[in-house]
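Novice: here is a sequence with its predicted model. Questions after.
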Amino acid sequence: MPPCFACLAWPAGNEDATRRVEHLVWALQTHQPERPSAFRMPGLYLADLSPTGHPACRILPLHNAEGVPAGCLYGTLFRRAAGSLRPLDRLSPEETRRICRTGGRALMTEYWGHYVLILKTGDTIRLLVDPVSAIPCFYRRHGEIACVFSHLEACPDEFATDLTLDLASLRRLRVYDKIQTGRTAYCEIHELGGGQRLELSRPNASPETIWDPRPLASQPLHLSDQDAAEALRETVRDCVGSWASACGHIAMDLSGGLDSSIVTACLARVCNDKRLDIVHHHIRAADAPELVHAQATCAHLGLDILALDVAPSRALPDPDAHPPSARPWRNFLGLGFDKILPDRLRSPGTTFFTGQGGDHLFLMTRSPLGLTDYIRQGAYARLWTEWLNAARLSDTSLWKTFASNLPYLLGRPARSALETAIMGRLDRLDLPGGKSGEWLEGLPDWALRPGDLPPGKFEQISTLPHLYQIRDPLARASGRHVIHPLISQPLIELCLRLPVWQLCLGGINRGLARMAFSSDLPDQIRRRTSKGEATQYFARQLAGDWEKVATALSQGCLMEAGLLGRAELDRLLADRAMTASATFRDMLQLYTLEAWMRAARSRTARLVRS
């Protein structure tokens, strides 16, 4: 189960609010199998809802020099320093003073990790989330009481009273289900995004952005290729080693790709055999198998590997099985995957590591716009080489590469890859896209507006909101806890400052990372530029459960709420052979939305009955 918490903040002098808080605290305590560990001070209560023995998350109380409580931090926190670090188990009064004086900003510059900070100074209560929003942070109000939580489904029903569906938000999720804008599927529940801060003590306060990647990226590092590779290698090793030090037993989910192989190599340096298991999910479908690549990495590193068969005959979850979360999550489709794990890997003390995040940071791209970035930095010593590299990376001719860059060299502003993807979905679904602001509202400003950034670097930055989606969004007692060590602030900030043409060294996607870890990887992995896919697995799984999905959608909540039209559903059902590549994706996305709508309706009905 992922890190999971619930928090209550209220005016300490309000007797009515205090009585209602006591009832909510009682509900939280009785809802858990074991009494949760908690932090409490006047006007603030936080409970850790994670299982006992969770190794990588804790409550850090904050106290000033006089010993007066100043709030607490939930999560895992490291100091900014070189090397593999141990997570902090306390903060000194002087550190607390700096954090309070800056309203939490000092956390972004002097520390890193996965955390939610609740800071209380006088009557002011502030909420702050780490830059990658690794621990979800939702909030709502019950009168004078602010309720903050990571997973609505792990909270008692008292947290879910008087909720109304946000149909407009659900329509946006139909267009692009990766979108995270601060809105959820309920009008009353909002989400605090990565690097944002909120003043909880002001009922109508809006979130403010504390962490913005654009100023970092506007100050690129000017390093030789060798020095850049060394900086990248050491930062990756430090981040992976630090996360490993925060965990007990680790199961590395090795896909067979470059990024997960790099994380595996870093773990092999710091973990002994008793602490580390290597697991590969061997997908049995028409997609090219990845097992041979995972085996090559383990053979090179002298590690054993456990291959777990994943067959498309595995049934999709039932449409009534989506947890009653604050919004739909595509991860619902993977419910039941944990059943294929051996018992020793199901312990709460086991943490799974992945290589997720490498595509965005090491830079998996075909864009030729790194050429503009190189020219705009004012150095021309390797102009011809970078022109050739841009053509190689994009697999286009030299003249087409130049034509792609010319508008930006003449002053065209950089474009947001996130905005382009959303508008493309609107076009494909034949939905009105004229008022683009309606569909983009709430997205981080830094993902939509480039400032003075060159086009290649802004393309990279504008995809970073997808990192928020790579986390544990559903709390389940049997669910695994997953850490993505590449999605760590020091590595993100380094990759923001490395030019995109250098990240794609030699005109090869993730070229700098390949150079940095050349001695840790077999040539088979280092030279591989293709990506593994599970497209045919999901298509075959849907084909096996077609009748279940079709029945659920034909007689379900989406139709009733007007979120799915009969003509659109008939068009999808007519393509049972899935000749259109988007059919199975749309069907599975709609099935997830339908399952969530049923969970929401079921919880509402239960609350009405009680």
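Specialist: That came through fine.
Novice: contacts and neighbour counts: CA atoms only from here.
Specialist: Noted.
Novice: can you map out the helices along the stretch 1-150 of the chain?
Specialist: 15-31, 93-101, 105-110 (DSSP state H, counting those that start in this stretch).
Novice: need these in JSON lines with mean neighbour count, can you?
Specialist: JSON lines is the format used below for the helices of the stretch 1-150 of the chain (neighbours: other Cα atoms under 10 Å):
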{"stretch": "helix 15-31", "mean neighbour count": "16"}
{"stretch": "helix 93-101", "mean neighbour count": "18"}
{"stretch": "helix 105-110", "mean neighbour count": "17"}
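Novice: can you redo those as a markdown table with distance to Ile135?
Specialist: Compiled in a markdown table, the helices of the stretch 1-150 of the chain are given as follows (distance: least, Cα to Cα, whole Å):
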| stretch | distance to Ile135 |
| --- | --- |
| helix 15-31 | 19 |
| helix 93-101 | 20 |
| helix 105-110 | 15 |
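Novice: out of those, which comes closest to Gly122?
Specialist: helix 93-101 (10.8 Å; Cα to Cα).
Novice: so how far is the closest one off the chain centroid?
Specialist: The chain centre lies 29 Å from the centre of helix 93-101; the measure is Cα atoms, centre = their mean, to the nearest Å.
Novice: another structure for you, compare them:
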Amino acid sequence: MIPVQAIFSLPLTKDRAVGAIISRVDDRTQLGERAPSLWVASESHILTLGDRGLLIGIYFAGKGQRAMDRIALPKSAMPAEDIARWLVREGWGAYVAILRDPETGDWSVLRDPSGLLPLYRMTGEDRTVFGTDPRLFEAVTGKSPQVCWKQIGTHLRRPELRQRKTCLVDIAEVEPGTLTSASDPEVSRLIWDPADFVRDAGITSFSEAVAQLRETACDVTGAWAALAGHVVVAASGGVDSSIIAAALSVNGQSFECVTLATADPSGDERAWVQLLAEKLAVPMTACTYDVGRIDLAGPVSATMTRPSGKAFMQEVRHHLARTCETGGASWAFDGNGGDNLFCFVHSAAPVLDRLKHDGLSSRTWATFLDMCQLTGADAGTMARAVARRWKRGEAAAPWPSDFRLLDTAFPLHDDAALTPWFDVATGQQPGKRDHLRLLQRTQNFVHGIDDPLRFSPLLSQPMLELCLSIPTWLWCSGGINRAPSRKAFAPELPVSLARRTSKAGPDSVMREVFARDRSVIRTILLDGQLAANGVIDRVATETALAADPHAEDPIVYRLLDLVEAEAWARSWG
């Protein structure tokens, strides 16, 4: 798949006389300082909005499975905010829209709600520059972006909270679902609000949730697959990637499966993926991790604005690329974000929500028993958990901090979340805060249309909206997690796989890398830039390096995350 890459410059000043003219340049260094200008890697990624601006990326109208090549606005004199709301309401995809308001002369930028096309910004004296890839900014500034050490420390303290500030100096990320003014980029207007979908239980029955999930998942995966052609499904042996494969099968689209196993049986999912491939009658490729190819000096997140990759992903990308090339596929679909999207909670939240909705009823008691079964808690433990949540009221729990191996004296930035969903009004479903938090946790680990190799289709806007509208108690029906999504594709999935509630992972690979490269890791961290800039505690880090790689101590993974951060920082010079 050709990745979407674009960078554009918009003036800070408002000028009604300018008109909606955005100059196209062939050379990124020619972006104008006072006139709107744009560079985009592929002409196919531009859709005109007439004299009101243009859209960059992929846009599907309604439930259609064909990407639009032109968009006709209902009115020519719509304010920019109205156009933004119309685009979000009438279609979906992965896109950025550049809009001009005829009344004010102000340029503004809409990033679609899914966030599947990244968008970053830098503001100068005369203009704001927006780009989908941080390395594109070098063409404007004449130098590679610089690492922000304070923000790296902030990121490592809360690595699963995607923040507005990136780990690069003066580069911020644009919040999905908002309209940002080019003249005042610190101010944005909310166009897509999750509260519209979580405030009330839009779906009230399990059967309705199942039917809509099946239809929407098929629509979404079908639309992306129709655009990509033959695809590879990165099958993990779990429910989420299996649902993608099942939806593709329902649509009759061409695909094959690939899975990656560890040498240790603890991370070998080949038998499960074989069951899936046989049931769907599609080819399957089974690969194994080669620890010898994993190079800790080569960051997985080199092209990202934050060090959020894992070393084992080098092998995943290697095998996905090879399988795509061999099978003639243009893209690999993964199930990343599925656990979070399908509200995989282990708390009392569903019981509390059902209690608020139905009171002390047999239905609430059924949900209570479902969560006892799902979590393994006895009735007394669950009752106390419900009481604690009730007492907490609407207040959101603080996001946990991880100070392990960090220098606690190091000054940190304010860690404002990219999507400020902590105080979203949830009406009679306070447990939906847990669901929103799960979605926030997945934002650093999904793949958008800027990635030429892999893509995470489950996080598309129609799926977000639908899943947020399903009450928390329906997700745990029958005492099994993600129950509606399992039931939705039960006809296509092997029975044992559809009922599976856990799967293996590449932990043994990470521990083997640690054991093999312990001395290298010691040098990288103790003599590296994180230590030199005071981000990590050298004494604590040196002590942690003595950990037994074959034990269950999670400090090994923390050390490898710090190695990724060090390698990422060095990649930016």
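Specialist: Cool, got the structure. Given the structure is predicted, the values throughout are model-derived calculations rather than measurements.
Novice: work out the TM-score between the chains.
Specialist: For this chain pair, the superposition-based TM-score is 0.88 by TM-score structural alignment, normalised by the length of structure 2; 561 aligned residues with a Cα RMSD of 3.3 Å.
Novice: before we move on, the earlier item: looking at the helices of the stretch 1-150 of structure 1, which is closest to His481 of structure 1?
Specialist: Across the helices of the stretch 1-150 of structure 1, closest to His481 of structure 1 is helix 15-31 (Cα to Cα), at 20.8 Å.
Novice: so stretch 515-535 of structure 1 matches what in structure 2?
Specialist: The aligned range for stretch 515-535 of structure 1 in structure 2 is 487-507, by TM-score structural alignment.
Novice: so what touches the matching stretch?
Specialist: 210-211, 213-214, 237-239, 242-243, 246-247, 261-262, 266-269, 272, 275-276, 279-280, 312, 480-481, 486 (Cα atoms under 8 Å, 6 or more residues apart in numbering).
Novice: so which strand or helix has Val279 of structure 1?
Specialist: Counting by DSSP states H and E, the element that carries Val279 of structure 1 is strand 276-283.
Novice: that strand vs structure 2, mean deviation?
Specialist: Strand 276-283 of structure 1 differs from its equivalent in structure 2 by a mean of 2.1 Å after superposition (mean Cα distance after the TM-score superposition for structure 1).
Novice: and that strand, which stretch of structure 2?
Specialist: Going by TM-score structural alignment: strand 276-283 of structure 1 matches residues 255-262.
Novice: picking that back up, run the chain-centre distance for the helix or strand that the strand holding Val279 of structure 1 is followed by.
Specialist: The first helix or strand that comes after strand 276-283 of structure 1 along the chain, using DSSP H and E, is helix 291-301. Helix 291-301 of structure 1 sits 27 Å away from the centroid of its parent chain (Cα atoms, centre = their mean).
Novice: against which helices or strands is helix 291-301 of structure 1 packed?
Specialist: Helix 291-301 of structure 1 sits against helix 258-270, strand 276-283, helix 523-526, with contacts defined as 3 or more Cα pairs under 8 Å, 6 or more residues apart in numbering; DSSP states H and E.
Novice: list the buried ones in stretch 201-209 of structure 2?
Specialist: Buried residues in stretch 201-209 of structure 2, defined by neighbour count with 16 or more other Cα atoms under 10 Å: Ala201, Ile203, Phe206, Ala209.
Novice: once you drop chain neighbours, what's closest to the second one?
Specialist: The reference is to Ile203 of structure 2. Nearest non-adjacent residue to Ile203 of structure 2, counting by Cα to Cα, 6 or more residues apart in numbering: Ile470, 5.5 Å away.
Novice: need the counterpart of the one you found in structure 1.
Specialist: Matched to structure 1 by TM-score structural alignment, Ile470 of structure 2 sits across from Leu498.
Novice: what residues of stretch 263-271 of structure 2 count as buried?
Specialist: Buried residues in stretch 263-271 of structure 2 (16+ other Cα under 10 Å): Gly267, Asp268, Glu269, Arg270.
Novice: tabulate those (a markdown table), appending distance to Arg127 of structure 2.
Specialist: Shown next, in a markdown table, are the buried residues of stretch 263-271 of structure 2 (distance: Cα to Cα, whole Å):
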| residue | distance to Arg127 of structure 2 |
| --- | --- |
| Gly267 | 50 |
| Asp268 | 52 |
| Glu269 | 51 |
| Arg270 | 53 |
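Novice: pull the most distant pair out of those.
Specialist: It's Gly267 and Arg270 that sit farthest apart of those, by Cα to Cα, at 9.2 Å.
Novice: identify the contacts common to the two.
Specialist: Contacts common to Gly267 of structure 2 and Arg270, judged by Cα under 8 Å, 6+ apart, are Ala261.
Novice: can you get me a residue count around the nearest residue to Thr184 of structure 1 once chain neighbours are set aside?
Specialist: Excluding its sequence neighbours, the residue lying closest to Thr184 of structure 1 (Cα to Cα, 6+ apart) is Arg327, at 5.4 Å. Residue neighbour count, defined by other Cα atoms under 10 Å, stands at 23 for Arg327 of structure 1.
Novice: Arg327 of structure 1 pairs with which position in structure 2?
Specialist: Under TM-score structural alignment, Arg327 of structure 1 pairs with Arg306 in structure 2.
Novice: for that match, give its distance to Thr419 of structure 2.
Specialist: Separation of Arg306 of structure 2 from Thr419 of structure 2 (Cα to Cα, to the nearest Å): 16 Å.
Novice: check Trp365 of structure 2 too.
Specialist: For Trp365 of structure 2, the distance to Thr419 of structure 2 - Cα to Cα - is 34 Å.
Novice: neighbour count winner among the two?
Specialist: Thr419 (20 against 15).
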